[in-house]
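A.B. asks: Kindly return the folded structure for what I paste below:
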Amino acid sequence: MYRDYHLKRIADVQDEQKTIAYDEVHNTAGQEAFVQTMIKDGREGRKWGIRIVNASQYLSDYPEELLNAATGVYVMRGGSATDEAILRNTFKVSEEAIRRLHRDAVGPGPEGGNFLALFKTKVGFVVQLLTNTVGPIELWAFSTTLEDVALRNRLYKRVGPYAARKLLAEYFPLGSALQTIEHMRTQSTEKDDVSVVERLAEKLVTAYTRNLMKQQELSL
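C.D. replies: Sure, this is the predicted structure:
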């Protein structure tokens, strides 16, 4: 009685584009069996409707076979001399593109984050410097800066994830409170028994509570 149901599910899954994502690929170093599985997925996944996504800090973290099989490579900022050699020798990227990578891809800013995109297409190889723009709420959702994460986690616990990201985006629309935190550190004294991040979190929660109370009063 279950056969037809599962046959339909199998057909639906076969028709869908699937993704396998490997983050922090450098951790696979020395694990040859896993590396070979990852390479096999990268080379054969397309015919099974599987998209492989790998992420790591340096191009040198990836096996050469995987780089050769990649159809899209995104370099977020200029890396080591080894990375430059990979861009030149493996992908045949021009010196001008590498120079632009170092000059313009220096991390996200008010207008977005620049990165070097390499695309292998049926009509040729494309190298383009692109800009990724996202809103402040998204920036706060994906920030990995230590201080920002600590602040975000404190607000998550006190006002909830959605309200916390909205609050942070309102006060820090560039997606980071690092400058404010650093400034508060310079103003701190040894008498302060609460961390700078904790004090900033308390201020934001106080402002959030005050605004919430005002909205409730207006609705009465």
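A.B. asks: alpha carbons only for contacts and neighbour counts from here, please
C.D. replies: Fine.
A.B. asks: in this protein, which helix has the most residues?
C.D. replies: In the chain, assigned by DSSP state H, the helix with the most residues is helix 196-219.
A.B. asks: Next, the buried residues of stretch 45-56.
C.D. replies: 45, 50-52, 54-55 (16 or more other Cα atoms under 10 Å).
A.B. asks: Of these, which is the nearest to Ala70?
C.D. replies: Nearest to Ala70 out of the buried residues of stretch 45-56 is Ile52 (Cα to Cα; 8.9 Å).
A.B. asks: does Ser143 really touch Arg152, like I thought?
C.D. replies: No - applying Cα atoms under 8 Å, one finds Ser143 not in contact with Arg152, separated by 9.1 Å.
A.B. asks: Please provide the structure for the following sequence as well, for comparison with the first:
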Amino acid sequence: MLHTEDGSAFEVGLASSQQNKHTELAPGDPGLGKSVLINTLSEIQISSAQKNLPFIAYIDKGYSAQGLVQLIRDSLPPERKDEAVGIILSNDPEYTRNLFDVMYGAKKPITPEKNFMSSVLCALCVDTGTGQPCNPGDTRQIINQLIELAFKEYGENNPRLYRASTEELVDSALQDSGLYEKHDATWWARSTWFEVRDMLHNAGYIMAAQRAHYQAMPQLPEVSSMLGHTSLRDVFGTVQRDGSNELLLDYIRRALEQGHNDYPMISGYTRFMINPETRVIAVDLNNVAGDKTPAGRLKTGIMYLLAGQIAGGDFTLPQYRDEVLKQLPREYHEIALKRINQLDQEVKTKVYDELHNARGIDFIWENLDTQEREQRKFAIRTVLSTQYLRDYPESVLKSANTLWLLRYKPEDIPVLRDNFNVPEFMLKRFLKMPEGPAPDGSGVPVLGVFRVKSGTLARILKFTVGPLELWALNSSPKDSALRKTLTNKLGSVRARKILAENFPRGSATSLIEHRAGQHNSDNVIEELASELIRKQGYNL
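C.D. replies: Below is the predicted model of the structure:
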């Protein structure tokens, strides 16, 4: 896929032991092939795997990652298709993923879970004018204490009581297993969701036990209501919000209540579950991302945090093995250790694409930066992609050890020269090269910069992708619409094959735009799809 300017193959080891850490940056303007490059690198990981798919968490805004997932699923036998899933998030109760879910079998969060909860709650308190929470130090202390109080209340002091008819799967499992008959009505009236969870788990009804587990967790409205707790009022009751007479506790309560209204997908009990056998997860934020205002960018940033947790929140579990085993009852150890051992033996990949949508919200970038620095200890390959090099904070630029540069600005040359030791003559020569896919099909120019233990390697390369892959990964609006139209009629495999045969460069945009200008038609794409199908004749 990668080759030098003279056509020689150029091998790159992803997550190589020749590098101290595995942080990759991929800036590039729209239309240059940035998302295709990132997805193709992930595809190389997949094709290089032996028995199992690698663990990949992909957070995207657009179609490209969903195309990768479809390509993988089409290559898997029916019994393994759940190993790769694409999720298009929607901010409604049907897609609820409770912010306060903890590991199955536990009653309170382990360290990475608590850090995630704290990050999202603090993000809900961000002042969009500064990109930071008000009174950052005090706010984080309050949030951390609030989380402790919530789980002490709902995990120890006053666990939620089981109520029949709340979860149909749980009720059916209790009846089918005979567990319901083992206790009288008085016992059931006082039983908790934790007790029901444990009973079902020990009886082997794992799916139902997981549902009971979800019902036991606190929710955002309940957590925010605990801001009136005496322990918080005694310490922070008189602290005012910076630049205002408003009490900080009142501001945080208002911010969390607003978060409950703005984000129903994190404010109730979890409704959708991911198969524990799933290894490749792509989360599309297109339907939940905010607009270009500061408030909209904050919303997008929060969604990136949530999606990262959904797709790869357990990647760091091996580092917390002892804490997990201490937290969980012994009967849950087998399930937890199976997942931990899987994760511990492999390199995991976490991709954040289109991050320019969170530009200007420093708090979100700081969280990603913190994750990136910590994850190098956990064998996690992190890819951060955005439009411009200037979108990355200085700390991220300094810590990255791989760059995939499809384009940059002349004013970026000092950063690349001084931070990454790329020769200035090479930087200037690359800027003179045509950008995007070459007309002759020879590939897309990319400047690869690799910090290895022995120094820095910089090479001007080209990457090429076959037509079938291009049509799976292409995210341009017109091409995506044509692919979707054909897929709905013929299925994804046949649709890609027809498109690849008729448009081997991976795009029909020029033809679509030409016909739109020539024809008096409201649906050029539908007509083109029908024409391509008729052209197949009996070959369909």
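A.B. asks: How alike are these chains, TM-score-wise?
C.D. replies: The TM-score (TM-score structural alignment, normalised by the length of structure 1) is 0.85; 208 aligned residues with a Cα RMSD of 2.0 Å.
A.B. asks: Filter the buried residues of stretch 45-56 of structure 1 down to just the ones in strands.
C.D. replies: 50-52, 54 (DSSP state E).
A.B. asks: so where do the strands sit in structure 2?
C.D. replies: 2-4, 23-27, 55-60, 84-88, 126-127, 132-133, 280-284, 348-352, 380-386, 402-405, 444-452, 455-463.
A.B. asks: and of those strands, who's closest to Phe363 of structure 2?
C.D. replies: Closest approach to Phe363 of structure 2 among the strands of structure 2 is made by strand 132-133 (5.4 Å; Cα to Cα).
A.B. asks: mind checking how far the residue positioned nearest the centre of structure 1 is from Pro108 of structure 1?
C.D. replies: Centroid-nearest residue in structure 1, with Cα atoms, centre = their mean: Phe142, separated by 5.9 Å. According to Cα to Cα, to the nearest Å, Phe142 of structure 1 and Pro108 of structure 1 sit 12 Å apart.
A.B. asks: And for Asn68 of structure 1?
C.D. replies: For Asn68 of structure 1, the distance to Pro108 of structure 1 (Cα to Cα) stands at 28 Å.
A.B. asks: More neighbours: these two, which one.
C.D. replies: Pro108 (18 against 12; other Cα atoms under 10 Å).
A.B. asks: what does the more buried one align to in structure 2?
C.D. replies: Here Pro108 of structure 1 is matched to Pro437 in structure 2, going by TM-score structural alignment.
A.B. asks: I'd assumed Pro445 was in contact with its match.
C.D. replies: Yes - between Pro437 of structure 2 and Pro445 there is a contact under Cα under 8 Å: 7.5 Å.
A.B. asks: With distance to Lys122 of structure 1 added, can I get the buried residues of stretch 45-56 of structure 1 in a markdown table?
C.D. replies: Below are these laid out as a markdown table (distance: Cα to Cα, whole Å):
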| residue | distance to Lys122 of structure 1 |
| --- | --- |
| Gly45 | 18 |
| Ile50 | 19 |
| Arg51 | 17 |
| Ile52 | 19 |
| Asn54 | 22 |
| Ala55 | 24 |
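A.B. asks: closest to Asp23 of structure 1 among the residues you listed?
C.D. replies: Of all these, the one sitting nearest Asp23 of structure 1 is Ala55; the distance, using Cα to Cα, is 4.8 Å.
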